[in-house]
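**Q** The sequence and its predicted three-dimensional model are supplied below.
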Amino acid sequence: MSVTKETLRKVMIVGSGGREHAAVKAFLNSNKVKTLYVAHGNDGMFNGHNEIDGRLQKVDLSIERQEDIQKLAAISQEMGVDLIFVGPEKPLSLGIVDVFENEGLAIVGPSKKASMLEGSKAWAKDVMRTLNIPIPDYVNFSDPDKAKDYIKSQPNPVVVKASGLAAGKGSIVTTSKQEALEAVDLIMVQKKFGEAGNQIVIEQRLDGEEFSFFAFTDGETVLPMAWARDYKRSHDKDEGLNTGGMGAYSPYRENEQELTDTVMKQIAQPLVQGCREKFGFTYKGILYIGGTFLKENGKINPYVFEVNVRMGDPEAQVIYPRLKTDLVDISMGIIEGNLGQLGRLDWDQNYHVCVCATSGRTRGKNGWYKGYPQRYATGKEISGLNQISPDSLVFHSGTKWDTEKQCFITDGGRVLSIVSSGVTLGEAGNKAYQEIAKVDFQGLHYRKDIGT
């Protein structure tokens, strides 16, 4: 019997970060969810600042290898899970969607083939060039010496990218030839990102207004989400190293519909259609396009830097709380191929601001930890979470519950995020900073310019 919105009761989210915590909150807002399993989640989801929902249950299995996918499929069948929603890119690139669909399980996400759009930036660039989607000029390299020769021949700064999955940190924006040459060494010779750096993309550096565009798609219909702006650099004024994200806010700007129409027409719809008609695979799930707007001859033109096959983090923490359309209905529309029947998505019009608390600089036994996104310490006691206003949200990313100390401790680079809302961007930002000021742990670091 096919699963319908009327019979749906059991949902499973795959993932463990702040993005997945935000998805947990979104699914628990639905009265169509009887039980929400999380594989494997994090301690903050099950013992956090906000009241814990009795429908939430932990599945103690993390997807790291192919055999983990088989195990989770068997668990899902045994528990009678009706819908699986995948958060991070790694399980998607390992082929979780293909395996689960072959087992007759309803799952939201792109196939292994489609996930190569994120898993291989080099291949993704070739796909977009074939489809005439606007992208910066680029060249792919598998030989570091040839890559360096190319850099030496370029008159302008370039961006050097690891082609494979690098947790959002594999793109190095350079300002000189020397920096670019060092980036090649870092990625291809020193293997900073492991096998992800076996191949690199060197592309023209475009300095415009960067954007992140998100959409749900069933392979035919593309439903754009609300816009969000994220902050990648580790320090204020966009200084410091590139990170997975230090904060975000949504909505992005007043003329969002104009931007949406532009990106839909020139990028999102041609990409989904082209994957189906020219490359022979259906792209379904969440589409995440990162790029920049350039003003050229009086027009605003978008260019794509990268395609990701999942929701952004921390953008999810400001987009999912704004989503008023039931995420169960959206998920079933993707799976059943009738997403178009939903029409436009409904959004809370208030501004939402997310500020990420990270593990910063601390002294260790053998010197200093530089802090996220470089080497950082863990196991630091977190205080102040019980003082956070119930009007704000706390999403955990890298925390662990210490049963002896009866408190949360740090367990990652990005530790947690605070999300607050308001009628204006300024009001939402002020609330978020008032709340995060209540949180403390050794080495705590966060940007102080999110939304300003």
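**A** Happy to help now that I have it.
**Q** alpha carbons only for contacts and neighbour counts from here, please
**A** Fine.
**Q** which residues sit in contact with the nearest residue to residue 236 once chain neighbours are set aside?
**A** Nearest in space to residue 236, with sequence neighbours left out and distances taken as C-alpha to C-alpha, 6 or more residues apart in numbering, is residue 447 at 5.5 Å. Going by C-alpha atoms under 8 Å, 6 or more residues apart in numbering, residue 447 touches 234-236, 246-247, 355-356.
**Q** Point out the ones among the residues you listed that are inside helices.
**A** Taking DSSP state H, every one of these sits outside helices.
**Q** which helices and strands sit right next to the helix or strand hosting residue 114?
**A** Assigned by DSSP states H and E, residue 114 belongs to helix 112-119. Contacts defined by 3 or more C-alpha pairs under 8 Å, 6 or more residues apart in numbering; DSSP states H and E place helix 112-119 against helix 89-94, helix 96-102, helix 121-130, strand 299-308.
**Q** Give the buried residues for the third one.
**A** Across helix 121-130, burial judged by 16 or more other C-alpha atoms under 10 Å covers 121-125, 127-128.
**Q** Name the surrounding residues that touch the helix or strand just after it.
**A** Counting by DSSP H and E, the element after helix 121-130 in chain order, helix or strand, is strand 138-141. Strand 138-141 is contacted from outside by 122, 125, 147, 199-204, using C-alpha under 8 Å, 6+ apart.
**Q** another structure for you, compare them:
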Amino acid sequence: MKIMVIGGGGREDAIIKKISENKNIEKIYALPGNGGIMGEATCVDIGAEEIYKARDFAVKEKIDFAIVAPDDPLAMGAVDILEEAGIKCFGPDKSAAEIESSKVFAKNLMKKYNIPTAEYEVFSEIDSAMEYVKTCKIPIVIKADGLAKGKGVIIAMDRDSAISAIKEIMQDKKFGDSGNEIVVEEFLEGPEVSVLSFTDGKTIVPMISSMDHKRANDGDKGPNTGGMGCIAPNPFYTEEIAKRCHDEIFVPTIDAMNKEGRIFKGCLYFGLMITEDGPKVIEYNCRFGDPETQVVLPLLESDLLEIMIAVREGKLSEDIVKFSKKSACCVVMASGGYPNEYEKGYEIKIGEISDNSIVYIAGAKRKYDKLITNGGRVLGLTAIDDTLEGAVSDAYDNIEKISFKKAYYRKDIGSKALIEAL
């Protein structure tokens, strides 16, 4: 089989490494891929959002199966366009991808079908949004409606911060047209849980739970990022919570999408908060999370490509999805200054990594046979162990063997989870 993977980050590196275990694969193409993926797949200089170029390439190369990994091409209808050209795909179509590409749509869907989430208001006019935050309960969460590379959410701890956030999003267009509308929602408290799931629109099979670390700095301080690290499984996600999520959130979401005529086939990501009132949805993603993928897929014992094909064909079943009982920890190494201004072009030096660890390359390119930094989140180091404590310890032991100029990473990935687990 010839496989095409659209995307070029750490998530795509993890997907490619995992599907490579399938013996029926003849060749894997990555569009555009990156400097690390080059060792596992043939990288093609076609951007993830250049959908029609990707379609033409897939037709020319007689691609048997395509995996559309990032949010932007999914929201733009990449799956629709590829399928129309006869290319079988893993990923939701454009109408189903709106569950991520529009927070307004997602919130209204939850409200309509009684799926537990934070209370919220929607604003398309800056003046009315300003008036609302002058009297609403603080702290408050302000979200750009559209996609914003995982950074379109601002938690305002006081009214001045809320007003500044609204100006940044709606007036200054910090996130472009994604900020034409905003969601202002209730600030929820409790442990956060990420649950990725496979679904063919009928059956939903949750993957192992995880805990992302979004803030740039230790102690969950600093600006939001795309994710600075992750652990799996999440100790706050107990069997009791898992059952409630299945009955109150997962199945109702699939049913709601079906009733709206938006059958979701692919990976549906549930960002959850375990509140005093039970689990509630913070956000949906229409694809594998990053860096959640880098801790979830190493624990998958089943054939990922077989699962993806079953999802596309509407033949998903629980018995083809099996996970290890082990734990994983991913620490992201980023360029100094990320998620704001940062420099590129520094050589990455990787020492001898232990057998239980994997390096996933994200923002890097090849130059004169050297790996060079080329993005904000440069790489992720994932360690797998029988215990979460061992996985965290090994991840930090191994991340010290990697270096590049102005590198930084959080030193407390997994610390909250370890306290809960012990």
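**A** Now that the structure is in, tell me what you want to look at. Worth saying up front: this structure is predicted, and the values here are computed from it rather than measured.
**Q** ok so, going back, mean per-residue distance, the helix holding residue 114 of structure 1 to structure 2?
**A** After superposition onto structure 2, the mean distance of helix 112-119 of structure 1 to its aligned counterpart is 0.9 Å, using mean C-alpha distance after the TM-score superposition for structure 1.
**Q** starting at the chain centroid, how far to that helix?
**A** With C-alpha atoms, centre = their mean, to the nearest Å as the basis, helix 112-119 of structure 1 stands 15 Å off its chain's centre.
**Q** In structure 2, what range does it match?
**A** Aligned by TM-score structural alignment, helix 112-119 of structure 1 falls on residues 94-101 of structure 2.
**Q** Run through who's touching that stretch.
**A** For stretch 94-101 of structure 2, the surrounding residues in contact (C-alpha under 8 Å, 6+ apart) are 71, 74-80, 105-106, 145-147, 257, 262-264, 283-286.
**Q** tell me which residues in stretch 317-328 of structure 1 are buried?
**A** For stretch 317-328 of structure 1, a neighbour-count test (16+ other C-alpha under 10 Å) marks 317-323, 325-328 as buried.
**Q** about what we covered before: in JSON lines, list the helices and strands packed on helix 112-119 of structure 1 along with distance to residue 36 of structure 1.
**A** Converted to JSON lines, those look like this (distance: least, C-alpha to C-alpha, whole Å):
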{"stretch": "helix 89-94", "distance to residue 36 of structure 1": "19"}
{"stretch": "helix 96-102", "distance to residue 36 of structure 1": "18"}
{"stretch": "helix 121-130", "distance to residue 36 of structure 1": "33"}
{"stretch": "strand 299-308", "distance to residue 36 of structure 1": "25"}
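**Q** Out of the ones you listed, the one nearest residue 72 of structure 1 is which?
**A** helix 96-102 (9.0 Å; C-alpha to C-alpha).
**Q** Tell me which residues of that closest one come out buried.
**A** In terms of neighbour count (16+ other C-alpha under 10 Å), helix 96-102 of structure 1 has its buried residues at 96-100.
**Q** Tell me the one among the residues you listed nearest to residue 260 of structure 1.
**A** Closest approach to residue 260 of structure 1 among the buried residues of helix 96-102 of structure 1 (C-alpha to C-alpha): residue 97, at 28.2 Å.
**Q** Give the helix, strand or coil label for residue 331 of structure 1.
**A** With DSSP: H, G, I helix; E, B strand; the rest coil as the basis, residue 331 of structure 1 sits in helix.
**Q** Give the equivalent position in structure 2 for it.
**A** Match for residue 331 of structure 1 (TM-score structural alignment): residue 308.
**Q** again with residue 210 of structure 1
**A** Per TM-score structural alignment, residue 210 of structure 1 is aligned with residue 192.
**Q** Spatially, which residue comes closest to that match, not counting chain neighbours?
**A** Of all residues not flanking residue 192 of structure 2 in the chain, residue 273 sits nearest, at 4.6 Å (C-alpha to C-alpha, 6+ apart).
**Q** my read: residue 215 of structure 1 touches residue 222, true?
**A** Yes - assessed by C-alpha atoms under 8 Å, residue 215 of structure 1 is found in contact with residue 222 at 6.4 Å.
**Q** Nothing else from me, thank you.
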